[in-house]
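[1] Sequence and predicted structure below; questions after.
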Amino acid sequence: MDRIAITGGARLNGSIPISGAKNSAIKLMAASLLTDEPLRLTNMPRLADTRFLGKLLMRLGVSVTESDGPDGQQTILHAPEITSGFAPYDLVRQMRASFNVLGPLVARSGQAKVSLPGGCTIGARPVDLHLQALEALGAKIDLHEGYVYAQAPRGLKGAEITFPFVSVGATEHAMLAAVLADGVTVIHNAACEPELVDLQECLNAMGAKVEGAGTPTVTITGVPRLKGATHAVIPDRIEMGTYAVAAAMAGGEVRLTNARPGLIDALLEKLKEAGAGVEETADGCIIRRNGSRLNAVDIETAPFPGFATDLQAQFMALMTTANGESRIRETIFENRFMHAPELMRLGADISVSGGEARVRGVEQLEGAEVMATDLRASVSLVIAGLVARGETTVSRIYHLDRGFERLEEKLGACGAQVRRIVGDGEPEL
């Protein structure tokens, strides 16, 4: 099993291009099930999660072609017909978001059998809201032996859908299903994340009629069919925020390109409050720190445009060497402080009580062997390793590969001493 080794102490100076957003790309890929014409996605990240979903889509009848096009990395997906409506557990379990093929399959072919995604290390994240939305649209839902059987032989019907609490996945799923429904669908208490706007723009390019994404109310007027389209995936705000934190942690000056700083305003404001320099540019931003110790600041995660839960672990790593005590409140997912004990192995002073962690900054972290527990936790350990004395080795980095493209290359280009150690223990050539 691969590991990543970081030798701490190097300042970061250079540029890091931000890849397309993983959380958007995988939902856009699922949209290919809605049309018999090709969907061309540009600015596509090459990640374990996109590969997982690609395998599942091919099983359902989608051809998936990756290449370097005139607009950079692209993926062309084409499903002239749905050859199977069965999504098995061995594929769905690898990534929860693959459950979102259920709605498009039912919308286009009238039936599907999709595995429930199973558990999650950062909380239950049940799919109840997804299924309630599909039932509201007229699908008949049955659960047997870990599978969802969904049927709508006469097609889906427009409906009023009100979510009891905000759910990004359920909002996206309802949008993907409702675009082919007969009539008008209104989603109330919808999630407002930028990835939903990206999905709306792609669906509308395919001929859908969706409006309101990015607000609590989304309205979809169903159409009989969708066509092919070309769409550029939005830049990854979580990757952008991660490298912004890494630059603030290690010191130096890093220019983030192909980025939209407006998507991470909440984080950038906290970096400024802590003492880092932030300068917006035409295609991203510059993060600076001259070597002086940062100040501890408090954060509380919240739905967009608040502080993203997917940046909480990275910010905790930043606070481990800040001057003073930081309080970090997690309000989105339960059980999302599993990175804290691993940061403590590096010498961090952290105490966790319920949904709050207190981080008392120390002057120096010490390198050690640590283990990634989930995607965002894994990169928080890399960030801490950038300043830890000696070498930090992070294992179970398959989590990291799910969401960060060429991380060693991007950090290494800015002077970080980061290398991948392949499963047999020898450095990768």
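    Structure's in. What do you need?
[2] Every contact and neighbour count from this point should use C-alpha atoms.
    Fine.
[3] Which stretches in the stretch 51-200 of the chain count as helices?
    Ranges of helices in the stretch 51-200 of the chain, per DSSP state H, counting those that start in this stretch, are 89-92, 102-109, 128-136, 168-178, 194-205.
[4] and those as a markdown table, adding mean neighbour count and distance to residue 53?
    Conversion of the helices of the stretch 51-200 of the chain to a markdown table gives the following (neighbours: other C-alpha atoms under 10 Å; distance: least, C-alpha to C-alpha, whole Å):
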| stretch | mean neighbour count | distance to residue 53 |
| --- | --- | --- |
| helix 89-92 | 16 | 8 |
| helix 102-109 | 26 | 13 |
| helix 128-136 | 20 | 18 |
| helix 168-178 | 25 | 15 |
| helix 194-205 | 22 | 17 |
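[5] Looking at those, which is nearest to residue 336?
    Between residue 336 and the helices of the stretch 51-200 of the chain, the tightest spacing by C-alpha to C-alpha is seen for helix 168-178, at 17.5 Å.
[6] For the closest one, enumerate the helices and strands it packs against.
    Counting contacts by 3 or more C-alpha pairs under 8 Å, 6 or more residues apart in numbering; DSSP states H and E, helix 168-178 packs against helix 102-109, helix 128-136, strand 184-188, helix 194-205, strand 217-221.
[7] now the angle between helix 128-136 and the first one, please.
    Meaning helix 102-109. Note on geometry: by axes from the mean of the first three to the mean of the last three C-alpha atoms, to 10 degrees, helix 102-109 and helix 128-136 are set 20 degrees apart in direction.
[8] ok, second structure coming up, stack it against the first:
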Amino acid sequence: MEKIIVSGQQTLSGEVAISGAKNAVLPIIVATLLTEDRCTLYDVPRLADVQTISEVLQSLGAKVDYQGHTMVIEGAEVSKTEAPYEYVQKMRASVLIMGPLLARFGRVNLSMPGGCAIGTRPIDLHLKGLELLGATIHIDEDGVHAESNGRLHGNDIFLRVPSVGATENLMMAATLADGVTRIENAAEEPEIVDLANMLNAMGADVRGAGTSMIRITGVDRLHGASHTIIPDRIEAGSYLLAGAITKSRIKVTNCIADHLRPVLDKLEESGAKVIVDAEAMTVEVIGGDRIRPVNIKTLPYPGFPTDMQSQFMAYMCLAEGTANFTETIFENRFMHVDELRKMGANIQIDGKNAFVTGTPVLYGADVKATDLRAGAALIIAALAAEGETTIGQLHHLDRGYEDLIGKFKQLGAKIERVDQ
């Protein structure tokens, strides 16, 4: 059983390069199923989720060559339209194969997807949207089965919530549909824009990505393309919070500050100094002498990201006063609270709200990463805590942070991964 051991109250310094975005690379890898041609992706992070989705593509017949941070995918021999259960149960992003396979082959079978247990996260928006594009969908104990009689056809789709996954799935399906598709109340995340840029490089006609209305005009076929994945804004935010909570000065490189604006604003409000160099793609944080409490409400982009809520809560555990967190995206995203309490945090939960009253000190403890971002939050808390913290259930962290131990060591952290 592997664990991470952190010796706290160390000052960090230096700089760390941010990897390609996990939440951007997964749908872009899946998008290569839309063509028989070769696609080349750059800045692909070495993550467990990336390995899993590449294995899903290979199980369908695609050739995947993954060297360093470059992935070359050839889809000419893709013939299967059913993803094996052992892969799909590992990660929720597997549902994204539905749109491309339906558009290209007219059928797809999918086990119910897995991933972090941070809420129900139903896929009904995906299925209803695909039905509006002409798919016939049947659900039984084996999963979801979808077929189309001939090409999908364009339609107007309104998403009752701006789901990132549904927006991505429907965008991909619509690229090869007959006619025009309009997705209203679409997700506006930078990862949506990155996917649209990849699709357009492949010959698609996608307009309006990054706004609430995306318009896709279907084309007869897509071709191969090359694309560089955007930097991971959540990874960048996590390292910046590590710098702020330890009252350190660190710099993240390969970072698009505009993608992180809500997090940077809250960091400054808390008393940290933030220095942005947009041209050099760097952001520097200088932790303040004291941490001021700030209130956080998670919202779809461009609001405060739910994927940064737990890390910011760890930071607020040492604030001078009480911070209020309101989680509006996932109903089960306070699982990290019990673990932070083991370290001495004073946190009260009332429904969708968590009230964090800062304490003078956190203490090392034996804790577990209940989900991907909770794991990062516990490391952030451990870096500032008195004594030694042991963190278990590392499979969550491996899904979303590339070379986590190496990067923190580069910043001067006393952190090790061991077998226990």
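    On my side now, so go ahead. For clarity, every value in this text was computed on a predicted model and none was experimentally measured.
[9] rewinding a little: and the helices and strands packed on helix 168-178 of the first structure as CSV, adding distance to residue 373 of the first structure?
    What follows is those, written out as CSV (distance: least, C-alpha to C-alpha, whole Å):
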stretch, distance to residue 373 of the first structure
helix 102-109, 28
helix 128-136, 25
strand 184-188, 34
helix 194-205, 25
strand 217-221, 35
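[10] Now tabulate the helices of the stretch 51-200 of the first structure in TSV and tack on distance to residue 252 of the first structure.
    Shown next, in TSV, are the helices of the stretch 51-200 of the first structure (distance: least, C-alpha to C-alpha, whole Å):
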stretch	distance to residue 252 of the first structure
helix 89-92	42
helix 102-109	46
helix 128-136	45
helix 168-178	35
helix 194-205	30
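[11] Let me know which of these is the nearest to residue 341 of the first structure.
    Using C-alpha to C-alpha, the nearest of these to residue 341 of the first structure is helix 168-178, at 28.6 Å.
[12] That closest one: average distance to aligned residues in the second structure?
    When the second structure is overlaid, helix 168-178 of the first structure sits 0.5 Å from its aligned residues on average, using mean C-alpha distance after the TM-score superposition for the first structure.
[13] Quick check: end-to-end length of stretch 339-356 of the first structure?
    Stretch 339-356 of the first structure has an end-to-end distance of 13 Å (criterion: C-alpha to C-alpha, to the nearest Å).
[14] do stretch 349-361 of the first structure as well
    Using C-alpha to C-alpha, the two ends of stretch 349-361 of the first structure sit 7 Å apart.
[15] now swap in stretch 158-173 of the first structure and tell me
    Start and end residues of stretch 158-173 of the first structure are separated by 14 Å (C-alpha to C-alpha).
[16] what range in the second structure matches that stretch?
    The alignment of stretch 158-173 of the first structure onto the second structure (TM-score structural alignment) spans residues 154-169.
[17] still on that earlier bit, between the helices and strands packed on helix 168-178 of the first structure, which gets nearest to residue 150 of the first structure?
    Checked against C-alpha to C-alpha, the stretch from these lying closest is helix 102-109, at 6.8 Å.
[18] Report the mean deviation for that closest one after fitting onto the second structure.
    Averaged out, helix 102-109 of the first structure is 0.8 Å away (mean C-alpha distance after the TM-score superposition for the first structure).
[19] So what's the gap between that helix and the chain middle?
    Centre-to-centre, helix 102-109 of the first structure and its host chain are 23 Å apart (C-alpha atoms, centre = their mean, to the nearest Å).
[20] Repeat that for stretch 63-71 of the first structure.
    Distance of stretch 63-71 of the first structure from the chain centroid (C-alpha atoms, centre = their mean) equals 21 Å.
[21] circling back to that earlier point, of all the helices of the stretch 51-200 of the first structure, which one is nearest residue 313 of the first structure?
    helix 168-178 (19.7 Å).
[22] rewinding a little: other residues contacting the match of stretch 158-173 of the first structure?
    27, 93, 96-100, 123, 125-126, 129, 132-133, 174, 177-189, 192, 195, 217-218, 300 (C-alpha atoms under 8 Å, 6 or more residues apart in numbering).
[23] do the same with stretch 314-329 of the second structure
    Contacts for stretch 314-329 of the second structure (C-alpha under 8 Å, 6+ apart): 241, 244-245, 290-300, 306, 309, 313, 333, 340, 345-346, 352-362, 377-378, 380-381.
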